[in-house]
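> When you get a sec, could you give me coordinates for this:
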Amino acid sequence: MSQRTWFITGVSSGFGRELTDQLLERGDRVVGTVRDTSKIAALSDRYPDSFFSEVLDVTDRDAVRRVVERSFAKHGRIDVVISNAGYGLFGAAEELSDQQIDQLIATNLTGSIQLIRAVIPHLRGQGGGRIIQISSYGGQVAFAGNSLYHATKWGIEGFVESVAQEVAAFGIGMTIVEPGGARTEFRYGSAQVATLTPLYDDTPAHAFLRMLDPKNGLAPGDPALMAARIIESVDVEPAPMRLVLGSQALESTIATLRKRIEAFEAQSELAASTDFPAGA
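Below is the predicted model of the structure:
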């Protein structure tokens, strides 16, 4: 297998770090973005000729464009772009602050959109490539206490599914990765929690507190195995539109979609009742 060059956002921890470690270990090159380079100093020291760090806040639209332009100019070709930067935000909708809402949307949704928009001209110009969007099975299902996180994931999945149809003719494949619960910093470190009120203590909106506490059982997903499956997906042709990782995530997604289809089918007569008469 020839050496590939990857561009990955958010490589200081979680899936971004795991992906980076595995890719460098197998001999690929990685351009990895972080907000704090001290967290990846060991990678720079160990792989001076194959790991290239860039400081980037994905909420800064102009910075996203500059880093993308500089990276393609420096490396000539980037084979795979992974939009990974993001975090979780927990709490009932009314408990979230305006600032928390704006920041989450800017990072998880708008940041990913702007990254993808920035790399498309370069991938098209080089004759193709892959874009991988790290989402969540929370882009297909919804749980109380996660409303804004779900909003960003459902939003980015719709965006990617649409753009994938736009760029396929240019040899650009796109994949949405939907991991289930994994033992990463996302779950046990970087997630933010709103200022909680006792009004929701005995409701599903605060059930997430048990999930975030490792004493109640660790997440089933192995981030190393999930990262390996993501890397392997790049060799699949055509690019899979979605990649669900974790048995629990797959089971929950299938059950949710079945219920949704059943609800839609129950409305078939209602839906048809709003059409003009045939031939009208």
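
> going forward, measure contacts and count neighbours with C-alpha atoms only.
Will do.

> Count residues in the vicinity of the closest residue in space to Ser53 that isn't next to it in sequence, would you?
Spatial nearest neighbour of Ser53, chain neighbours left out: Gly32 (4.9 Å); criterion: Cα to Cα, 6 or more residues apart in numbering. Other residues lying near Gly32 total 24 when counted by other Cα atoms under 10 Å.

> Now do the SS call for Gly32.
strand (DSSP: H, G, I helix; E, B strand; the rest coil).

> Distance of it relative to Gly86?
From Gly32 across to Gly86, the span is 14 Å (Cα to Cα, to the nearest Å).

> next one: Asp49
27 Å.

> again, but for Asp45
Taken as Cα to Cα, the span from Asp45 to Gly86 is 26 Å.

> this one as well, want them side by side:
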Amino acid sequence: MKNWLITGISSGLGKVLAESVIQNGDFVIGTFRNQKQVTDFNAKYKNKAHSILLDITDEHNIEENVLNIIDKFGKIDVLVNNAGIGFVGAIEETSMAEVKEVFNANFFGTLKLTQAVLPYMRKEKSGNIVQISSHGGIKAFAGFGIYNASKFALEGFSEALAQEVAPLGIKVSIVEPGPFRTKFAGNGLGLAKNEITDYSETAGAFRTKLKSVDGKQEGDPVKAAEAIINLVNSENQTLRLPLGKVALMTIGMKLDSVKSDLEKNRNTAENAVYTQA
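The predicted structure is shown next:
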């Protein structure tokens, strides 16, 4: 039986994943930011799971809780960094306070929790770290730039981390869902307080579109949870796991765009080097 530490299990993919892992026979340590949710969860899943109060934007809270988990349960086999926030707004519309809020949740909190868990995984010479990113961690969209930036950053450190810990028996995977039927595009979506009319046809249109598809997205969270569990249990675990047809399409578009720019600028790139006299 594996011990899974999953952040942000109050709703969405985190909630469904926690339930699926429990049904699969593994043990879940889940995190909430509301004490009543902690109490209710622990009463419902006694001896099958345990939840804690954790704010991933609080560094000291992270270190203390990881130490308590190790003391109580002995090990963390799988860390799923799921907690995070969505945010829509044009780059110029977004205040630095809003940027910092997004990065504290989506990047710095995830980074700190990963760092806090790694010493114990290194001691065991095993473990799985699953980063819940997005197809928006590969391809950027007008109106989604700050969120994109936070997920690009998550993908960057995770790709490097995978190379660093592979010799130590630890695996890293980056999950890249497209639009799924969670609360991401509903009440859980942050919006820039400032709106500039010049961006109404770009960032503004994206904001409207994202709100309009809430509850109609193609992605099934139950199937996503099953895919993540299968990934963790696979002997041939991949670095990236796209989820959904939209994710396949948008990530494919990004790869095509990068390849096109690479070829168009090949001669320029090759000539920007020292040549022998």
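
> so what corresponds to Glu19 of the second structure in the first structure?
Using TM-score structural alignment, the equivalent of Glu19 of the second structure in the first structure is Asp21.

> Then Ser126 of the second structure?
The equivalent of Ser126 of the second structure in the first structure is Gly128 (alignment by TM-score structural alignment).

> How much space separates the most centrally placed residue in the first structure from Gly181 of the first structure?
The residue at the geometric middle of the first structure, judged as the C-alpha nearest the mean C-alpha position with Cα atoms, centre = their mean, is Ile134 (2.2 Å). Remark: distance between Ile134 of the first structure and Gly181 of the first structure (Cα to Cα) = 13 Å.

> got it, and Asp36 of the first structure?
When distance is defined by Cα to Cα, Asp36 of the first structure is 26 Å away from Gly181 of the first structure.

> How about Lys39 of the first structure?
In this view, Lys39 of the first structure and Gly181 of the first structure are 24 Å apart by Cα to Cα.

> The two: who's more crowded?
For Lys39 of the first structure versus Gly181, neighbours defined as other Cα under 10 Å are more numerous around Gly181 (23 against 12).

> Show me which of Asp45 and Gly86 of the first structure is the more surrounded one.
Using other Cα under 10 Å as the criterion, Asp45 of the first structure and Gly86 rank with Gly86 on top: 23 against 10.

> how about the helices in the first structure?
Remark: helices of the first structure, listed N- to C-terminal, are 14-25, 41-46, 61-75, 98-104, 111-125, 147-167, 185, 208-212, 223-233, 247-265, 268-272; assignment by DSSP state H.

> possible to save these as CSV with distance to Leu196 of the first structure?
As requested, these are arranged in CSV below (distance: least, Cα to Cα, whole Å):
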stretch, distance to Leu196 of the first structure
helix 14-25, 26
helix 41-46, 36
helix 61-75, 32
helix 98-104, 13
helix 111-125, 27
helix 147-167, 14
helix 185, 22
helix 208-212, 11
helix 223-233, 30
helix 247-265, 27
helix 268-272, 41
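
> if we can go back for a sec, touching, the residue nearest to the centre of the first structure and Gly180? I think so.
No: in terms of Cα atoms under 8 Å, Ile134 of the first structure does not count as a neighbour of Gly180; the distance is 11.4 Å.

> Just want the angle from the longest strand anywhere in the first structure to helix 111-125.
Assignment by DSSP state E gives strand 172-179 as the longest strand of the first structure. Our comparison of strand 172-179 of the first structure with helix 111-125, counting by axes from the mean of the first three to the mean of the last three Cα atoms, to 10 degrees, yields an angle of 150 degrees.

> what range in the second structure does strand 172-179 of the first structure sit on?
The alignment of strand 172-179 of the first structure onto the second structure (TM-score structural alignment) covers residues 170-177.

> For the counterpart of His150 of the first structure in the second structure, give its distance to Ala162 of the second structure.
Aligning on TM-score structural alignment places His150 of the first structure opposite Asn148 in the second structure. Plainly put, Asn148 of the second structure is 21 Å away from Ala162 of the second structure if you go by Cα to Cα.

> again, but for Asn267 of the second structure
Using Cα to Cα, one gets 33 Å for the distance from Asn267 of the second structure to Ala162 of the second structure.

> Over to Lys139 of the second structure?
Taking Cα to Cα as the measure, Lys139 of the second structure falls 21 Å from Ala162 of the second structure.

> Looking at these two, which is more packed in?
Neighbours were counted for Lys139 of the second structure and for Ala162 using other Cα under 10 Å; Lys139 has more, 20 against 17.
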